[in-house]
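Visitor: The sequence isn't on hand, but the structure is:
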């Protein structure tokens, strides 16, 4: 399953074309699967580069703790130091410009990674939920409020191949809207937009 939360980095509107893809392996999954590390990576992905001090203030954490998790994320290739910015005491970190993809089938028969996979998936779903709650609790003007949507479709009956094809088509639609026009850039009134897609089978349940 692709990690859709990391597909489009914020604060980089000049990014054009597809980014390199990295398939998450067992070692990198275990390095990422921690609630605070996943939150740090989310903030760097959505809001751009930051320092340990800035992240600690946002998260209500100790700067030393955040610094340790930043180094851990860098060791596993998820983030990197932004060279030429900051000082030895105040280092800036940014998310590495690749799309991380995770295939749960890779870890199906690996008991040592099962716990990390569970943590990762549950934290990812919690991030999705928190973003929706934040959007609902914020004050938006009528234009943005009517443009956003929270919807689901419950009347589909698909085979695995059909579901895969549906997801591929939806991803292609998002890809067409991802890159800013190379000549003009984003419109003056454009804001970062998060598109969350969850598609999964549901086992039929009879009624008593």
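Guide: Sure, I can see it. Worth saying up front: this structure is predicted, and the values here are computed from it rather than measured.
Visitor: only C-alpha atoms for contact and neighbour calcs from this point on.
Guide: Fine.
Visitor: Which strands or helices does the lengthiest strand in the chain pack on?
Guide: Using DSSP state E to define each element, the chain has its longest strand at strand 79-86. Here strand 79-86 touches helix 63-75, strand 91-95, going by 3 or more C-alpha pairs under 8 Å, 6 or more residues apart in numbering; DSSP states H and E.
Visitor: Can you get me the centre-to-centre distance for the longest helix seen in the chain and its chain?
Guide: In the chain, assigned by DSSP state H, the helix with the most residues is helix 111-137. Distance, stretch centre to chain centre, for helix 111-137: 10 Å (C-alpha atoms, centre = their mean, to the nearest Å).
Visitor: The structure to be compared is supplied as follows:
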């Protein structure tokens, strides 16, 4: 397994360190835009460099990010997200209340940013998109009727395709290269006769 394909599952301490909306956003920016300084992050998120510097140090303390080797000065440090993927545990009933609350914050903010990125793409004026990229993007939704075993098999096919893309393209550079967001989702929908239990019914 290479550094690119390593998967790190966050422990409770790292999860709690990430459980702040601004830290999730900083983490996301470092993943999508590459290395940044406290000053460049401040300009992107609308905060002071002192604030972003504080949150960068908190993330680095749990190895969620790291300083870029051989780049920057004592006054202007560059930070990056390590290669590899992060498995962020979602809220789970087996967690302690504090861990569950941290997982809820991280999960909610991560998917809020994901939706924000998608809507920004959908609403981007064509004039802002290079001509050879205007027909490249794809958003697709379909509904299938499958068993759990069939769904797992399809999931494994999708994972294999993503793994192949990571090996072929991650770290590629060049004048025509742009950062691309690749998303894959597959999950079951509630059955027609399922319903949410109200607090009164569940007591």
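Guide: Noted; the coordinates are in hand. Not measured: the values here are computed from a predicted model.
Visitor: Could you count how many residues lie near residue 57 of structure 2?
Guide: Taking other C-alpha atoms under 10 Å as the neighbour definition, residue 57 of structure 2 ends up with a count of 16.
Visitor: Map it across to structure 1 for me.
Guide: Under the alignment by TM-score structural alignment, residue 57 of structure 2 pairs with residue 71 in structure 1.
Visitor: cool, and residue 78 of structure 2?
Guide: Under TM-score structural alignment, residue 78 of structure 2 pairs with residue 92 in structure 1.
Visitor: ok, that match to residue 173 of structure 1 distance?
Guide: Distance, residue 92 of structure 1 to residue 173 of structure 1, by C-alpha to C-alpha, to the nearest Å: 34 Å.
Visitor: sorry, back to before: remind me what the longest helix of structure 1 packs against, helices and strands.
Guide: Packing partners of helix 111-137 of structure 1 (3+ C-alpha pairs under 8 Å, 6+ apart): helix 26-32, helix 35-47.
Visitor: In structure 2, point out the residues matching the last one.
Guide: The alignment of helix 35-47 of structure 1 onto structure 2 (TM-score structural alignment) spans residues 21-33.
Visitor: superposed on structure 1, where does the matching stretch end up, distance-wise?
Guide: Stretch 21-33 of structure 2 differs from its equivalent in structure 1 by a mean of 0.8 Å after superposition (mean C-alpha distance after the TM-score superposition for structure 1).
Visitor: And for that stretch, what's in contact with it?
Guide: By C-alpha atoms under 8 Å, 6 or more residues apart in numbering, the surrounding residues in contact with stretch 21-33 of structure 2 are 18, 36, 41, 55-56, 59, 64-65, 79-81, 105-106, 109-110, 113, 179.
Visitor: The residues you listed, buried ones only, as a PyMOL selection?
Guide: To isolate the buried subset of these in PyMOL, counting by 16 or more other C-alpha atoms under 10 Å, use the following:
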select buried, resi 18+36+41+55+56+59+64+65+79+80+81+105+106+109+110
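Visitor: so residue 179 of structure 2 sits in a strand?
Guide: No: counting by DSSP: H, G, I helix; E, B strand; the rest coil, residue 179 of structure 2 falls outside a strand, being coil.
Visitor: Looking for the alignment partner of it in structure 1.
Guide: So, by TM-score structural alignment, residue 179 of structure 2 is matched to residue 192.
Visitor: again, but for residue 121 of structure 2
Guide: Per TM-score structural alignment, residue 121 of structure 2 is aligned with residue 135.
Visitor: I'd like the distance between that match and residue 22 of structure 1.
Guide: With C-alpha to C-alpha as the criterion, residue 135 of structure 1 and residue 22 of structure 1 are 30 Å apart.
Visitor: cool, residue 113 of structure 1 as well?
Guide: From residue 113 of structure 1 over to residue 22 of structure 1 the distance is 18 Å, taken as C-alpha to C-alpha.
Visitor: Compare those two (neighbour count), which wins?
Guide: Counting neighbours by other C-alpha under 10 Å for residue 113 of structure 1 and for residue 22 shows that residue 113 has the greater number, 18 against 13.
Visitor: so that one makes contact with residue 30?
Guide: Yes: Residue 113 of structure 1 is within contact range of residue 30, at 7.0 Å (criterion: C-alpha atoms under 8 Å).
Visitor: Can you tell me the closest non-neighbouring residue to residue 100 of structure 2?
Guide: Spatial nearest neighbour of residue 100 of structure 2, chain neighbours left out: residue 91 (4.9 Å); criterion: C-alpha to C-alpha, 6 or more residues apart in numbering.
Visitor: Please tell me how far residue 138 of structure 1 sits from residue 31 of structure 1.
Guide: Going from residue 138 of structure 1 to residue 31 of structure 1 by C-alpha to C-alpha gives 33 Å.
Visitor: The two: who's more crowded?
Guide: In terms of neighbours (other C-alpha under 10 Å), residue 31 is the more surrounded of residue 138 of structure 1 and residue 31; the figures are 20 against 9.
Visitor: check contacts around the more buried one.
Guide: Residue 31 of structure 1 touches 72-73, 76, counting by C-alpha under 8 Å, 6+ apart.
Visitor: JSON lines please, covering these and showing distance to residue 167 of structure 1.
Guide: Output for the contacts of residue 31 of structure 1, formatted as JSON lines (distance: C-alpha to C-alpha, whole Å):
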{"residue": "72", "distance to residue 167 of structure 1": "32"}
{"residue": "73", "distance to residue 167 of structure 1": "29"}
{"residue": "76", "distance to residue 167 of structure 1": "28"}
